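[1] how does the following fold in three dimensions:
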Amino acid sequence: MVSKHLLVSTTTDSEAAARELAAKAVEARLGACAQIVGPITSVYRWEGSVHTDPEWRVEIKTAADRVDALVEHIKQHHTYDVPEIITTPIVGGSADYLSWVEEETRPA
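    Model prediction:
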């Protein structure tokens, strides 16, 4: 089953950076809306060491045909060398809401 809508998530190191990523994605009409969750605690290995740091998750709802452009947009505007970018299919939900997601991700 191919999903017409996706949730794209990334993390960043500050609330301000999360707000900027979210706003830029919505302003560019690559996402209909975004939520910021945080702070969360991330434990990860980077350059041979294990780190534990606070991060903020940005979750962006988008249409499937806009996801590649959104991923590239995140990469261009992210402060991390290798940002976490994960896409998750939305397999159900309010038809009215998903229609709105589709409308809001169309170029103006």
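
[2] going forward, measure contacts between C-alpha atoms and count neighbours the same way
    Will do.

[3] tell me the buried residues in whichever helix or strand His51 is part of?
    When elements are defined using DSSP states H and E, His51 is found to belong to strand 49-63. For strand 49-63, the neighbour count (16 or more other CA atoms under 10 Å) marks Glu55, Trp56, Arg57, Val58, Glu59, Ile60, Lys61, Thr62, Ala63 as buried.

[4] please generate a structure for the following sequence too, so the two can be compared:
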Amino acid sequence: MLTGAGARAEAVHGGSVRALLVTVLLSAFMFQLLRTVGLRAFSMASETYTSGTHSAAFVTCPNDTVAKDLARGIVEKKLAACVNIVPAIKSIYEWQGKIEEDNEVLLMIKTRSSKVPALAEYVRSNHPYEVAEVISLPIDQGNPPYLKWIGDIVQE
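    Prediction:
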């Protein structure tokens, strides 16, 4: 058993070893974390995207059959990369002076903004409604690989 200066020296030495071990482990963890974050940031930075290049368009349909037929045609004609079919929405709107309430199905369509006019024409030509809803919003930001995929599928 050490007493006095010897005990203090051993306590300092043991504390230094522990501190060094903690520092090494923390450094290894931080290196891995920073490396992962850095690689993701570099990957995202290397993917350039111009805001508004792509759009999300929305179309309401009277039922699932019409929705599936329109969605399939839109994708087959390369007017969109993807169409999500959102079932069971309730629409309340004014039509010919009356408030209407209908069950509908929503199409959420991802495409190039330049394709929206052709998409609207396709929907008007194939939709049973007298006045079919086709609205679009430009995509400001998103997952760069996903946005690239839209552009790869729906070419200019």
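
[5] report the TM-score for the pair.
    Structural agreement between the overlaid chains, expressed as a TM-score with TM-score structural alignment, normalised by the length of the first structure, amounts to 0.93; 107 aligned residues with a CA RMSD of 1.4 Å.

[6] now the buried residues of strand 49-63 of the first structure in TSV, with distance to Lys4 of the first structure?
    Rendered in TSV, the data for those read as follows (distance: CA to CA, whole Å):
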residue	distance to Lys4 of the first structure
Glu55	29
Trp56	26
Arg57	23
Val58	20
Glu59	17
Ile60	14
Lys61	11
Thr62	9
Ala63	6
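
[7] once you drop chain neighbours, what's closest to whichever residue in the first structure pairs up with Val123 of the second structure?
    Across the two structures, Val123 of the second structure finds its equivalent in Ile74 of the first structure, going by TM-score structural alignment. The shortest distance from Ile74 of the first structure to any residue other than its chain neighbours is 7.0 Å, reached at Leu21 (CA to CA, 6 or more residues apart in numbering).

[8] what stretch of the first structure does stretch 68-85 of the second structure fall on?
    Correspondence between stretch 68-85 of the second structure and the first structure is established over residues 19-36, with TM-score structural alignment as the criterion.

[9] mind checking the end-to-end distance for the matching stretch?
    The distance separating the two terminal residues of stretch 19-36 of the first structure, taken as CA to CA, to the nearest Å, comes to 7 Å.
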